[in-house]
Each structure stands twice: as structure tokens, then as C-alpha cells.
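Asker: predicted model and sequence below, questions to follow.
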Amino acid sequence: MVTQKRNKQEYDNALKDYNQQMQNLSQDQIKHDSGTFTWPVPGHPLSQYYAKVNWSADITWHWDVAQKAVIVTKVNVTFDRVNPNYAGGGFWDAFVFMNPNTNVPQEAGTYLRKQGDIPGINGDSLWQKIGGGGNSGIFAFYTQKNSTHEYTIKYDFNNSVPFKAVDNHDGTWTVLKSVIRQNDGGVGSGANALFHILWHNNDTKVTVNPNIPTMPTFKTTEVHYHYNQAYDLI
């Protein structure tokens, strides 16, 4: 058997490059993302909406080698409300950015069409009702009454930080998720139609891709042979 070693200098260079990439990933990274969320009016052109909000997010994160995970250390979100151009029956729509590990808010309750929403609801009471503040995992909160267009915006960036991002198992990690408040469209018809409150995850989210490099290995090439007497020439 003959063993031929791989070029040592080639391996050393690859290992040096790998270590540098991992060191860079362990330092603070900033992910900036932005977008717009709109509550359209069913059956109307997309240019008509109950509410609209532009959002911008800056997330500070790094790769933790020991945990093999993305760790978020700072969250900053800004909401910029756009004036609505359509009025509804009085429901408080809400759009909330949260720690991706946090459960979707729960809010029991029903109301009649003529009521518009659960009695006593406003921006401050809704914030309290879903546990805003403290260690709730809620970072940014926007809600608006779709009849009068009264609105509330609240931020709380200190709670639940730092935290481990959610592994999407496709190379990306979710560092910020959103949830929305809406109703089920009502059961029945007319003024006596009964509506139920719904909170659920929304597709709007912020993700990062750390692009973890593959650690180089130092391999050898092996050549196996045997002596064949059939080719033994005298």
C-alpha cells in the first residue's frame, strides 16, 4: 500500500480561512429588513384599505459556536402608519412583532356586528390584554380601530433579549415573527351576526442566513495493490 499525503499548505490555508469565517460570524451582525402590511377591504380594489403600516427592523445577532445557534442580542423596530382610505364597523386590527419563540396571543371573546368589537377594547386595553410589556416577547405593537381610525403604537425592546433564534432547517433562522388580530368574518347575517376574535401567525417575518462554512479535513489518498504471479516474466 502506498499512502500519498494531501498538500499540507493547502489544508493549513483552508483551516485558516474557516477559523476566520467562524470568528467573523461570532461577532455582531446587523440584519436590516423592511416592508408594508395592509388590511385590504374584501371585494374592493387593493388600493382601498382599512389600515396600512410601513415597518423597518434592525436585528443584532451572532453565531454561537457552543450552542450551534443564532443568538439575537438586540431588536429595534419602527412603525410608520399610513392614513387609511376606508372605514369599517369598528374592529381593532392589530399587527405585532414578537420573539419567534413566543406563543401567539390568546383572546377569548365574541361580539355582534353592530358592536364592531368586544366592548371596552381600545389600544391600551388590547396591549394589556395580550400581555404587552414585562417579559412578554412582544417588541412592537400597532393597532387601529377601523371605523374612527384611532390608533396606538407601542414598543418594548428590552424584554426576552437575548434569545435563540428559530432554526428553519433550510439554512435560515427566524429572528423576528409577526402575529395579527382579526375576526372570523362572522356567523349569521345582519346586525345579529356573531364574530369571534382570532390571533394567528402571519407570513411577515425577518430571517438571517449565517452561511456556516464546512470545516476542512486533512485526508490522505490510499493506493492498494497486490503481486500477480501471472505477469511474473523471466
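Answerer: That came through fine.

Asker: hey, let's count contacts and neighbours off CA atoms from now on
Answerer: Will do.

Asker: max-length helix in the protein?
Answerer: Identified as the longest helix of the chain according to DSSP state H is helix 8-25.

Asker: hang on, isn't Asn211 packed against Asp170?
Answerer: No: if you go by Cα atoms under 8 Å, Asn211 and Asp170 don't touch, sitting 10.7 Å apart.

Asker: which one's more surrounded, the two?
Answerer: Ranked by neighbour count (other Cα atoms under 10 Å), Asn211 and Asp170 place Asn211 first, with 12 against 7.

Asker: not counting sequence-adjacent ones, nearest residue to the more buried one?
Answerer: Gly171 (7.1 Å; Cα to Cα, 6 or more residues apart in numbering).

Asker: report how many residues lie close to that neighbour.
Answerer: Using other Cα under 10 Å, Gly171 has 11 other residues around it.

Asker: cool, Val72 as well?
Answerer: Using other Cα under 10 Å, the number of residues around Val72 comes to 24.

Asker: second one coming, line it up with the first:
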Amino acid sequence: MNAHPSYDITWHYDSQRKKVVVTNIHLTIASGLAPKTGGGFWDAYVIRRSIDPEPAKDPRKFPYGRQGDVTGVDGNSLKNDYFPGSVGFYAHNNKTQAEVKAVNDYHGSYDAVQNNDGSWSLITIYSRYGVSSHQNNPTFGEPAWAEWGKTSPIATITLPKLATSQVHYHYNQAENRYYESRIIFSNIF
């Protein structure tokens, strides 16, 4: 595909709850025609909030030995099935170069998902792909289907960390004496 999403995401850190909170998402999907390199499969991706579940596997099977996509599937049917509740969608037919896209700016509030490395995922992009190496070879007798898997880019952030401590001294002229006061910053985020 030759369609690249860009996004402008507004978020803040809630220090009381120790969570990253997303409040606005604005998407654009710039596209251009990709080369014709397939038998008519609809390559697609859907962009969701990081808290939303992965799209469900399509239960429809590919016919044995057939190039292309499942009968009755096109960019509009995929959009109708997978775009509702999402913030972005793009589909491209790899034979005809037809494309379908949709965006839905998000204005609300949800907690981002914290990853094992301490970063936070704000949105997740899932790519549609055909499975089974046998989809075009009927001798194996195994039909194929389309699934959704995580792909890049996934919008993530890492919070900055401040120095662990600072020491400040002040001089009290009336007592002719120095006083030490410590300001502790310990991973405020």
C-alpha cells in the first residue's frame, strides 16, 4: 500500500492516577497509487484507540485455488464491518488500485495503555492480511481467511524523568549560619 497515516494527538499525564490520558485525535491519510502487484486482495488497515480490542477474524474462507479476495468482500464492505468505533480506516485493492478511506476525529477521554518498557501506546494500527500458504493451492485442501495483526507505526510516548534530587543552600545573615534545604524530584511522572 502507499497510504500513510499521520496524526495529531493531544494527551496529558494525570499525576494523581499515574496515567496518560488521551483527549483528542486528528488523523489524515495521504494516499497515492501503489503498483498493481496482486490478484485482487483488499489490503487494509484500521486505526483504533489503544484500549480498543483487535478486530475480529473474518470467518469467511477463500475459495480453493482462487486469486483475489473472499467473494463479496471489497473496500466498502470492509469499511462497514471494521470502521465503526475506529478512528481511521484505509483499504486498497492490489489489482485494480481502487481505494477506500475514512477518518473519524476523536474528542473524548481515555487512558493510554502502558507497555512493558514503560512507554505508553496512544493508538494502535491493525493490518489485514491473508493467512495460509495454501490459499492458492487447492491440493493441500486448506482454505484461507483474513486476519488482523498489529503493525507499525503505533503511536507511543515515553514520559520524561527529572533528576533524582537537588540540594540548595541559603545563608541566614541574622544567625551567621548556612542552612541546607533539599528539593526531591523522584520520577514525578
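Answerer: Here it is on my side, so go on. Values in this document were obtained by computation on a predicted structure and should not be read as measured data.

Asker: tm score of chain vs chain?
Answerer: Laid over one another, the chains give 0.76 as their TM-score (TM-score structural alignment, normalised by the length of the second structure), with 164 aligned residues with a Cα RMSD of 2.4 Å.

Asker: returning to what we had before: and the helix or strand that the longest helix of the first structure is followed by, which stretch of the second structure?
Answerer: As assigned by DSSP states H and E, the chain's next helix or strand after helix 8-25 of the first structure is strand 29-40. Counting by TM-score structural alignment, strand 29-40 of the first structure pairs with no residue of the second structure.

Asker: quick check: Lys154 of the first structure touching Thr143?
Answerer: No: at 9.2 Å, Lys154 of the first structure does not count as touching Thr143 under the criterion of Cα under 8 Å.

Asker: between the two, which is the more surrounded one?
Answerer: Ranked by neighbour count (other Cα under 10 Å), Lys154 of the first structure and Thr143 place Thr143 first, with 26 against 18.

Asker: any idea how far Pro84 of the second structure is from the equivalent of that one over in the second structure?
Answerer: By TM-score structural alignment, Thr143 of the first structure lines up with Ala91 in the second structure. Going from Ala91 of the second structure to Pro84 of the second structure by Cα to Cα, to the nearest Å gives 14 Å.

Asker: could you measure from the residue nearest to Gly130 of the second structure when sequence neighbours are not counted over to Val167 of the second structure?
Answerer: Spatially, and ignoring its direct neighbours in sequence, Gly130 of the second structure is nearest to Ala146 (4.4 Å; Cα to Cα, 6+ apart). Computed as Cα to Cα, the Ala146 of the second structure to Val167 of the second structure distance reads 60 Å.

Asker: more crowded one of the two?
Answerer: Ala146 (21 against 9).

Asker: now name the helix or strand holding the residue nearest in space to the middle of the second structure.
Answerer: Centroid-nearest residue in the second structure, with Cα atoms, centre = their mean: Thr124, separated by 1.7 Å. Here Thr124 of the second structure, judged by DSSP H and E, is contained in strand 123-130.

Asker: how about that strand: buried residues?
Answerer: Burial within strand 123-130 of the second structure, assessed by neighbour count using 16 or more other Cα atoms under 10 Å, is assigned to Ile123, Thr124, Ile125, Tyr126, Ser127, Arg128, Gly130.

Asker: quick one: that strand aligns where in the first structure?
Answerer: With TM-score structural alignment applied, strand 123-130 of the second structure matches the range 176-183 in the first structure.

Asker: how distant is the matching stretch from the center of its chain?
Answerer: Centroid separation between stretch 176-183 of the first structure and its chain, computed with Cα atoms, centre = their mean, to the nearest Å, is 11 Å.

Asker: just the residues contacting that stretch, thanks.
Answerer: With contact meaning Cα atoms under 8 Å, 6 or more residues apart in numbering, stretch 176-183 of the first structure is reached by 92-100, 104, 195-207.

Asker: out of those, which end up buried?
Answerer: The neighbour-count test (16+ other Cα under 10 Å) applied to the contacts of stretch 176-183 of the first structure identifies 92-100, 195-199, 201, 204-207 as buried.

Asker: out of those, which are inside helices?
Answerer: Among these, none falls in helices (DSSP H).

Asker: what residues are up against the aligned residue in the first structure for Ala102 of the second structure?
Answerer: With TM-score structural alignment as the criterion, the equivalent of Ala102 of the second structure in the first structure is Lys154. Contact analysis of Lys154 of the first structure by Cα under 8 Å, 6+ apart lists Ala140, Phe141, Tyr142.

Asker: TSV for those residues, including distance to Tyr111 of the first structure and neighbour count?
Answerer: Converted to TSV, these look like this (distance: Cα to Cα, whole Å; neighbours: other Cα atoms under 10 Å):
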residue	distance to Tyr111 of the first structure	neighbour count
Ala140	26	22
Phe141	23	25
Tyr142	21	22
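
Asker: could these go into TSV alongside distance to His62 of the first structure and secondary structure?
Answerer: Formatted as TSV, the contacts of Lys154 of the first structure follow (distance: Cα to Cα, whole Å; DSSP: H, G, I helix; E, B strand; the rest coil):
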residue	distance to His62 of the first structure	secondary structure
Ala140	22	strand
Phe141	25	strand
Tyr142	28	strand
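
Asker: what's the spacing between the residue nearest to the centre of the second structure and Ala144 of the second structure?
Answerer: Separation of Thr124 of the second structure from Ala144 of the second structure (Cα to Cα): 25 Å.

Asker: hmm, back to that, list the buried ones in the longest helix of the first structure?
Answerer: Residues Ala14, Leu15, Tyr18, Met22, Leu25 are the ones in helix 8-25 of the first structure that count as buried (16+ other Cα under 10 Å).
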